[in-house]
Every structure is written in structure tokens, then in C-alpha cells.
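Asks: Sequence first, then the predicted structure, then my questions.
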Amino acid sequence: MAQPNPQYYGCGKSGNFTTNSTYQSNLDSTLTSISSDTKINYGFYNDSSGQNTNKVNAIALCRGDKKPDICRSCIKNSSQALRNLCPSQKEAIGWSDDCMLRYSNRSIFGKMEFNPELILFNVNNVSEVTQFNQVLNPLLASLTSRAASGDSLRKFATGKASNRAAGAFIASVFLVLFW
């Protein structure tokens, strides 16, 4: 089921573009290209259009357990939503349960960035913290190892663990490695 909007988004501060400009045309072209690319089936997309100050760079990443058609649908919906939420900004990012989409007028390929960031907290209390961590830590270690051992295109693992004293929880590990 397609999601109409990213649950979380941010509009960049790297400037604005004008309606019907070359930048807008390049942005529309890049977002259409990414959301309609049927050759990619592993959930990571990147594309760019234009040159110099009119260049648009975009990346999209889907959850590793999502089928390509669900992935492309999420990217398409996110593209449309971000264009409405950040109508004239040259930079935006949106996160949903199924995908992440980011575009910018600056280079974002192969660069480690810590911002923008999204941190979600579990607001539930854990009554037995030690027992919780005794179950959580091995689960995360196992998921990290499984995700890291995935093929060169897909680094994803999900799992769950439970303990009567610690309660039940689910964890996902999504390793994103850019070469």
C-alpha cells in the first residue's frame, strides 16, 4: 500500500529555485527517472541531471525486504510529497516506513553526512534493563553480521527476540555502504 507522504521530512537551506526554471526541469526529470527505473531491483537508486548551478543530485533507498514495485511506488509518492512540502527548495529529504528520498543541488554521492538526522525513541519502559540488554545485544550483533554478509547490492537483516522478563521487541539493521 502506497504511503501518501513521508512521515518525516526536511527542507534544505541551500537555496531556492524559481518556477519553470532549468533547475525545476532537472529536478522533475531526476525524480521521474529514479521512481520509474525498472532495471534496478535492489532498492538503491541515484541519478543526476543538469550542470553547474542547475545540477540536481538524488538518491533513494528502500527497505531491503520491499519488492521493487513497492519501492518505486514509495519513491514516486515521496517525490510528489516533497515537491509539495518543499515547493521551491533546492534540497529536501523524506523518510517513510518503506523508503528514503533525498535530493540536492550539491554533491551527495559517496559523502558521509550526519545531518539531517532522524532519531526515533522507544517511549516504553523496560522494567528489567539488564535482561533486556542481554537479549538485545546478541540480536543486534547477529543482525549486523547478517546484514554485513549480504551481497554487494543488499545489506539488510531483520529479526526479533523475546524474553519473558525483558518483553518482546523487533529490530532491523540496514547497513548502507557506498563505494
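Replies: Cool, got the structure.

Asks: When you work out contacts or count neighbours from here on, use the C-alpha atoms and nothing else.
Replies: Fine.

Asks: need the contact list for the residue nearest the centre of the chain.
Replies: The chain has M100 as the residue nearest its centroid, 2.4 Å off, counting by Cα atoms, centre = their mean. M100 makes contacts with 60-62, 75, 78, 93-94, as judged by Cα atoms under 8 Å, 6 or more residues apart in numbering.

Asks: now with 6 Å?
Replies: Applying Cα atoms under 6 Å, 6 or more residues apart in numbering, we find M100 in contact with 60-61, 94.

Asks: for comparison:
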Amino acid sequence: MSFLKLIPLYYLLSFTFSLHTYIVTSSPDPLNHFCFDSQTYPVDGSYCKNLNNLISYLSFNVPPTGFGLGFVGRQTAETRVNGLALCRGDVKSSDCKTCIVKATDEIRQHCPNNKGAIIWYDNCLFKYSNEKFFG
């Protein structure tokens, strides 16, 4: 086989692999989600404000390390929100941030005003709850 006949094959294979990589890494839909219980919070209440602050904190602080824990609110208060944001170890920082931001937006659509929920994507997960779930 001549060298010139291999060039189109090379470009075709390169395009196929790059398309596969794009499709796999940019999966728009969550793998799964779960709303913990039926407890809800008012949209204009302290829990909602604390959840917004926690989401901002974790979205900003997680991408460099791929892992973040946090809470907002007093330990014994009904308005305390605990959160976890985690990215797969091989995910770039920019992709981690994109995934966490997408997860926080999506979980609010799936579990509106719910006091606890978790959502998984291929690259990350995001969890929040009014219950303490880490040490």
C-alpha cells in the first residue's frame, strides 16, 4: 500500500477518535440523581441562601483539587447545608468546574427546594444535605 493511500485513512481515524472523545467527555445528561427526602425549604428562606453560598464556594474551590467539602450555617441550626463536590481524578480542572456548575444547576431542576440531593455525571458528582454526612 502506498504512503499516499494511508493519509486519508489517518485523517479518518483521527476524526473518529476525536469525535468519540468529544462525545464521551461532554455527556450532557446526568448518569443518575436522587432526592433524599420530602423535606423542602422556602425559596426566600435561610436554607436557600446557605445552599446558594455553598454552591458558590464549592464551584470556586473544587476544580484545582477535584475535591471539596463544605458547610454553611450553624452546626445545630435547621438551615445548615452540608455539601460535597468531587471530580474524577483524570478530569482537567476546567472540565471539573464545568461539570460541577452543570451538576448544581441540574440538581435544582430535578429536586426543586429539596433539603438533600445527589447527582452523578461521568466526570463529577455533587451532593448536599441538611444532614451531616462527613466526619
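Replies: Sure, I can see it. These figures come from a predicted structure and were not determined experimentally.

Asks: coming back round to it: what does the residue nearest to the centre of structure 1 align to in structure 2?
Replies: Residue pairing (TM-score structural alignment): M100 of structure 1 is matched to L125 of structure 2.

Asks: Quick check: its match is in a strand.
Replies: Yes - under DSSP: H, G, I helix; E, B strand; the rest coil, L125 of structure 2 sits within a strand.

Asks: ok, now how distant is it from V101 of structure 2?
Replies: Separation of L125 of structure 2 from V101 of structure 2 (Cα to Cα, to the nearest Å) stands at 10 Å.

Asks: hang on, the earlier thing: which one of the contacts of M100 of structure 1 sits closest to Q134 of structure 1?
Replies: For these, the closest approach to Q134 of structure 1 (Cα to Cα) belongs to L61, at 31.4 Å.

Asks: Not counting residues beside it along the chain, what's closest to that closest one?
Replies: Nearest residue to L61 of structure 1 in three dimensions, chain neighbours excluded: F44, at 4.6 Å (Cα to Cα, 6 or more residues apart in numbering).

Asks: ok, how many other residues are close to that neighbour?
Replies: Neighbour count of F44 of structure 1, defined by other Cα atoms under 10 Å: 19.

Asks: what lines up against it once you look at structure 2?
Replies: In structure 2, F44 of structure 1 lands on F67 (TM-score structural alignment).

Asks: can you pull the buried residues of stretch 7-23 of structure 1?
Replies: 9-12, 22-23 (16 or more other Cα atoms under 10 Å).

Asks: what about the helices in structure 1?
Replies: 22-36, 68-85, 129-148 (DSSP state H).

Asks: returning to that earlier point: widest-spaced pair of the buried residues of stretch 7-23 of structure 1?
Replies: Pairwise over those, using Cα to Cα, the maximum falls at Y9 and T22, 24.4 Å.

Asks: Walking through structure 2, point out its strands one by one.
Replies: Applying DSSP state E to structure 2 gives strands spanning 32-35, 67-72, 81-87, 116-120, 124-129.

Asks: Could you check how far F60 of structure 2 is from P112 of structure 2?
Replies: From F60 of structure 2 over to P112 of structure 2 (counting by Cα to Cα), the distance is 22 Å.

Asks: The closest residue to F71 of structure 2 other than its chain neighbours: neighbour count?
Replies: The spatially closest residue to F71 of structure 2, leaving aside those adjacent along the chain, is N82, at 4.3 Å (Cα to Cα, 6+ apart). Residues within reach of N82 of structure 2, counting by other Cα under 10 Å, total 23.

Asks: N82 of structure 2 matches what in structure 1?
Replies: For N82 of structure 2, the aligned residue in structure 1 is N57 (criterion: TM-score structural alignment).

Asks: what do you get for E106 of structure 2?
Replies: Checking with TM-score structural alignment, E106 of structure 2 has A81 as its match.

Asks: count of residues packed around the spatially closest residue to that match that is not a sequence neighbour?
Replies: Using Cα to Cα, 6+ apart and skipping residues adjacent in sequence, the residue nearest A81 of structure 1 is N5, 5.4 Å away. Residues contacting N5 of structure 1 under the criterion other Cα under 10 Å number 19.

Asks: swap in P112 of structure 2?
Replies: Neighbour tally, P112 of structure 2, other Cα under 10 Å: 15.

Asks: From C96 of structure 2, how far out is it?
Replies: 23 Å.
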